[in-house]
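pasting the sequence and the predicted coordinates here, then a few questions.
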Amino acid sequence: MTTLRTPGPTLGVVGGGQLGRMLAEAAAPLGVEVVVLDPTPDCPAAPVARDQIVADFDDEAGIRELAARADVLTFEIELADQDVLERVSEDSGTPVHPKPATLETIHDKLVQKRELEAAGVPVPPFREVEDADDIREAIDDYGAPVMLKARTGGYDGRGNVPVESKDEAEEALESVAGPAMVEAFVEFEREVSVIAVEGYDETAAFPIGENVHVDEILRETIVPARSSDAVAERAREVAEDVLEVMDGRGVYGIELFETTDGEILLNEIAPRPHNSGHWTIEGAHSSQFEQHVRAVLGWPLAATDLRSSTVMTNLLGDVEENQKAALRGVEKIHETPAAHLHWYGKREARPLRKMGHVTVCARDDETDVEDLLETARGLEESVTFTAE
């Protein structure tokens, strides 16, 4: 285990978006400094990080500079280049967590599903797609609709195309525009996720959250999930099996389907803190961001217990076209004692872009999660992003 000291080491983060920002916020109280690498000058993480290196996520010279200034490297975006990270780590001696090999697995959804299936992790039926006939055959075998997915590059619903009939196969494949796979459509009761942590010699997991998506974009996370104890325990077991497949320390966002039969199937994995874990900042005894800092540095993990029932709602760009961002109407949030606003500091609002989030926590054990959800939705509706 890494020797602990305060002031502590420097963590180099590839990516300086909102996840990098919240990582830096969590690292500071631990005495850990953060340097981020991001191509956008004055990126969201810049105001709270020690410094920013302005470079592309796969810029080898920039990553070498980051490694020279850091004790450990990590990443908050999957656009980081695993080959570059591997070379830089070997040459500099600066470790990377999670390991670049895990990033390589995650980059290709087909590779990811094959490795997980081989390890016994329950996944929906899937197959590789080379042409439209493969989609039509999947519809014959799985029934319609099926979900066509880009193997690389998709996030927030991008690259996921439901195919309702064989007649749509050709057009759907053209819209993906690259290597693809197809999955059976899962009839689910709800979508849930587990934020799991691989530490130096221990693992941990936060209570499962229930996720509400609209147009494939996460809108709300409800904790605890409105699932049975048996389903929650099964979700945690699957998350532990996933950690066995992943290589390297850190936080993993593990998205799951709870089927109508009460089974758990894996959807996707993010080898980093995840949007569905933002509730942990106020709702748990430690946040996913603190846990990621602790894990990648090889420090002991903190408690992941739930403080109180919690609902997180995303604040998305409510604009029709790109424009300068100004968050307005926050008075209602500030007037609500158990509400917490997180503004990501993005300079530009875009349609459905994640601009921030609001967390609402129960103030006592009598608070009903449905009441929290109603409050969170009302607060989300009270704000808007308009031009300065």
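On my side now, so go ahead.

could you use CA atoms for every contact and neighbour count after this?
Will do.

what's the following helix or strand after the longest helix along the chain?
In the chain, with assignment by DSSP state H, the single longest helix is helix 229-245. Where DSSP states H and E defines the elements, the next helix or strand beyond helix 229-245 is strand 250-259.

list the contacts for the spatially most central residue of the chain?
For the chain, the residue sitting closest to the mean C-alpha position, by CA atoms, centre = their mean, is His274 at 2.3 Å. His274 is in contact with 195, 252-253, counting by CA atoms under 8 Å, 6 or more residues apart in numbering.

correct me, but Asp156 touches Leu218?
Yes - between Asp156 and Leu218 there is a contact under CA atoms under 8 Å: 7.5 Å.

neighbour-wise, which of those two wins?
Shown here are Asp156 and Leu218; by other CA atoms under 10 Å, Leu218 has more neighbours (18 against 14).

now for the nearest residue to that one once chain neighbours are set aside: which residues touch it?
Nearest residue to Leu218, sequence neighbours excluded (CA to CA, 6 or more residues apart in numbering): Val212, at 6.0 Å. The contact partners of Val212, by CA under 8 Å, 6+ apart, come to 190-191, 218-221.

before we go on, here's another structure to hold up against the first:
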Amino acid sequence: MTITVPGPTLGVVGGGQLGRMLAEAAAPLGVETVVLDPTPDCPAAPVARDQIIGDFDDPEAIGRLAERTDALTYEIELADPDHLAAASDDAGVPVHPTPETLRTIQDKYAEKEMLSEAGVPVPDYHRVDSAADLRAAVEEFGAVMLKARMGGYDGRGNVPVRSPDDAEAALAEIGMADDPAALAETFVDFERELSVMGVQGDGEVCTFPVGENVHEAEILRETVVPARTDDAVAERAQTVARDVLDTLSGRGVFGIELFETPEGEILVNEIAPRPHNSGHWSIEGAVASQFEQHARAVLGWPLGSTRLRAPTVSANVLGTVDEQRPAELAGVEAVLEREAAHLHWYGKDDVRPLRKMGHVTATAEEGDDTTALLESTRDLRDGLTFR
């Protein structure tokens, strides 16, 4: 393989914060990016070479993106796999991860079936096509997490159900009252939530260190790396993550969310066929970030090192206002004054409740207590306010 700089142009369906950080990581490699997003001046626009304004399922817009680039990828699961495949064929450019992988992961039931058939450990689950199906699942499992098969993210489209009598109301809450298409998954008595960012390159496979994720109201708040678990559990998480990668086609980064049970077993929760919020720590905490790895992998270039530079905590900056309004962040000075702390602002014009607006990352010296690092990073993040 011969690689020259300047390099190829990477087309990205989606221009949110993931597209922004992907463009930032690609630029030092000599790779330019063009993003497709329906929002004019999207978060990625200031750092990408150009933006095509269009919907994620607009075949004409995706076709124009393919014609202007040397490879296609996506940073959001709302991308249309059929249109990606057609644009790839028409323009003669590769798309990674493959549309087949995207199509499977877009459907939570199909994803669970794929993993289960491959022998990858997952929580017990049932397909839900009616209120009767949901009632039966609750009666069998005792309590379930009801998930819309399509379109859910950041906890949206998920609702806990503890009584068969709540079946109709739960389906209505996830928008499936008239046409149920859902998954009922048994509640997992987990010790902690983990994640592994896995990477498939051109004949190469690698994984990042295991992260520990702290959620509240189904939304990720912080990630701690290395995870505060024992070595045997971390090794098991890495093994399961590699087993997951074996079931997927195409190159790129995959965010693999996991449950650690009290017995130390690992169960796969969900997969994201793209860089993931729980991998943001890698920008400062790893030798090559998840975003650099994704660009390298999609282009078929050699992968970088996933080695942990130092214990790292990443904390999301979420919208704390009661209603949507122009975004202006205050209290930034404390983050900038802290040694080994880093602010990432996503460039979104408006703040609204629980919207991801940025993140704060802090690194520690070898041997420093990660719990103390988590608390101090939370304090930095909580000191940020929206005017």
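Looks like it came in fine. Being a predicted model, the structure only gives us computed values, none of them experimental.

where does the TM-score land?
Once superposed, chain against chain, the TM-score is 0.98 (TM-score structural alignment, normalised by the length of the second structure); 383 aligned residues with a CA RMSD of 0.8 Å.

counterpart of the residue nearest to Leu218 of the first structure over in the second structure?
By TM-score structural alignment, Val212 of the first structure lines up with Val214 in the second structure.

shouldn't its match be within a helix?
No - with DSSP: H, G, I helix; E, B strand; the rest coil as the criterion, Val214 of the second structure is assigned strand and is not in a helix.

could you identify which of the contacts of Val212 of the first structure has the most neighbours?
Thr221 leads the contacts of Val212 of the first structure on contacts (other CA under 10 Å) with 28 neighbours.

for Ile77 of the first structure, see how far away that one is.
Using CA to CA, to the nearest Å, Thr221 of the first structure is found at 21 Å from Ile77 of the first structure.

then Gly378 of the first structure?
31 Å.

neighbour count for those two, which is higher?
Shown here are Gly378 of the first structure and Ile77; by other CA under 10 Å, Ile77 has more neighbours (20 against 13).

so the more buried one makes contact with Gly15?
Yes - with contact defined as CA under 8 Å, Ile77 of the first structure counts as touching Gly15 (5.8 Å).

which stretch of helix or strand covers Leu267 of the second structure?
Using DSSP H and E, Leu267 of the second structure maps to strand 266-272.

which part of the first structure lines up with that strand?
By TM-score structural alignment, strand 266-272 of the second structure lines up with residues 264-270 in the first structure.

same check on stretch 312-321 of the second structure?
Using TM-score structural alignment, stretch 312-321 of the second structure pairs with 310-319 in the first structure.

where does the residue lying closest to Ile217 of the first structure once chain neighbours are set aside fall, helix, sheet strand or coil?
What sits nearest to Ile217 of the first structure in space, not counting adjacent residues and going by CA to CA, 6+ apart, is Asp156, at 5.1 Å. Three-state call for Asp156 of the first structure (three-state DSSP): coil.

and Asp156 of the first structure, what does it touch?
Applying CA under 8 Å, 6+ apart, we find Asp156 of the first structure in contact with 216-218.

what sits up against stretch 279-291 of the second structure?
Contacts with stretch 279-291 of the second structure, where a contact means CA under 8 Å, 6+ apart, come from 21-22, 25-26, 196-197, 211, 223, 225, 253, 255, 275, 304-314, 361, 363.

and that stretch, what's buried?
By 16 or more other CA atoms under 10 Å, the buried positions in stretch 279-291 of the second structure come out as 279-291.

restricted to helices, list the residues you listed.
Mapping these onto helices (DSSP H) picks out 282-285, 290-291.

nearest to Leu373 of the second structure, of those residues?
The closest of these to Leu373 of the second structure turns out to be Gly285 (CA to CA; 13.3 Å).

counterpart of the closest one over in the first structure?
Checking TM-score structural alignment: Gly285 of the second structure goes with Gly283.

how about that match: what's its closest non-neighbour residue?
Arg307 (5.3 Å).

now do the same contact list for that neighbour.
Neighbour list for Arg307 of the first structure: 282-285 [criterion: CA under 8 Å, 6+ apart].

quick check, nearest of these to Leu297 of the first structure?
Using CA to CA, the shortest approach to Leu297 of the first structure within these belongs to His285, at 19.4 Å.

measure that closest one to Pro207 of the first structure for me?
Distance of His285 of the first structure to Pro207 of the first structure, computed by CA to CA: 11 Å.

mutual contacts of the two, please.
Contacts common to His285 of the first structure and Pro207, judged by CA under 8 Å, 6+ apart, are 304-306.

so where do the helices sit in the second structure?
According to DSSP H, the helices that the second structure contains are 17-26, 59-68, 81-91, 99-106, 108-117, 131-141, 167-173, 231-246, 282-285, 290-299, 332-337, 370-382.

ranking those helices by burial, who's on top?
helix 290-299 (a mean of 27; mean count of other CA atoms under 10 Å).

distance between that one and the chain's centre?
For helix 290-299 of the second structure, the separation from the chain centroid amounts to 14 Å (computed by CA atoms, centre = their mean, to the nearest Å).

also stretch 7-21 of the second structure?
14 Å.

what do you get for stretch 14-22 of the second structure?
Distance of stretch 14-22 of the second structure from the chain centroid (CA atoms, centre = their mean) equals 12 Å.

check stretch 202-222 of the first structure too.
Centre-to-centre, stretch 202-222 of the first structure and its host chain are 9 Å apart (CA atoms, centre = their mean).

repeat that for stretch 60-67 of the first structure.
Using CA atoms, centre = their mean, the offset of stretch 60-67 of the first structure from its chain centre is 24 Å.

mean shift between it and the second structure?
In the superposition with the second structure, the average deviation recorded for stretch 60-67 of the first structure is 1.0 Å (mean CA distance after the TM-score superposition for the first structure).

OK, contacts around the corresponding residue of the first structure for Asp350 of the second structure?
When the first structure is aligned by TM-score structural alignment, the residue opposite Asp350 of the second structure is Glu348. By CA under 8 Å, 6+ apart, Glu348 of the first structure lies in contact with 322-325.

which of the residues you listed tops the neighbour count?
Busiest of those [other CA under 10 Å] is Ala325, holding 20 neighbours.

surely that residue and Ala349 touch.
Yes - using CA under 8 Å, Ala325 of the first structure is in contact with Ala349, at 4.8 Å.

and Pro326 of the second structure, how far is that from Val317 of the second structure?
Separation of Pro326 of the second structure from Val317 of the second structure (CA to CA): 15 Å.

how close does the equivalent of Asp201 of the first structure over in the second structure get to Gly250 of the second structure?
With TM-score structural alignment as the criterion, Asp201 of the first structure lines up with Gly203 in the second structure. Distance from Gly203 of the second structure to Gly250 of the second structure, counting by CA to CA: 11 Å.

more neighbours: these two, which one.
Higher neighbour count among Gly203 of the second structure and Gly250: Gly250, with 21 against 9, using other CA under 10 Å.
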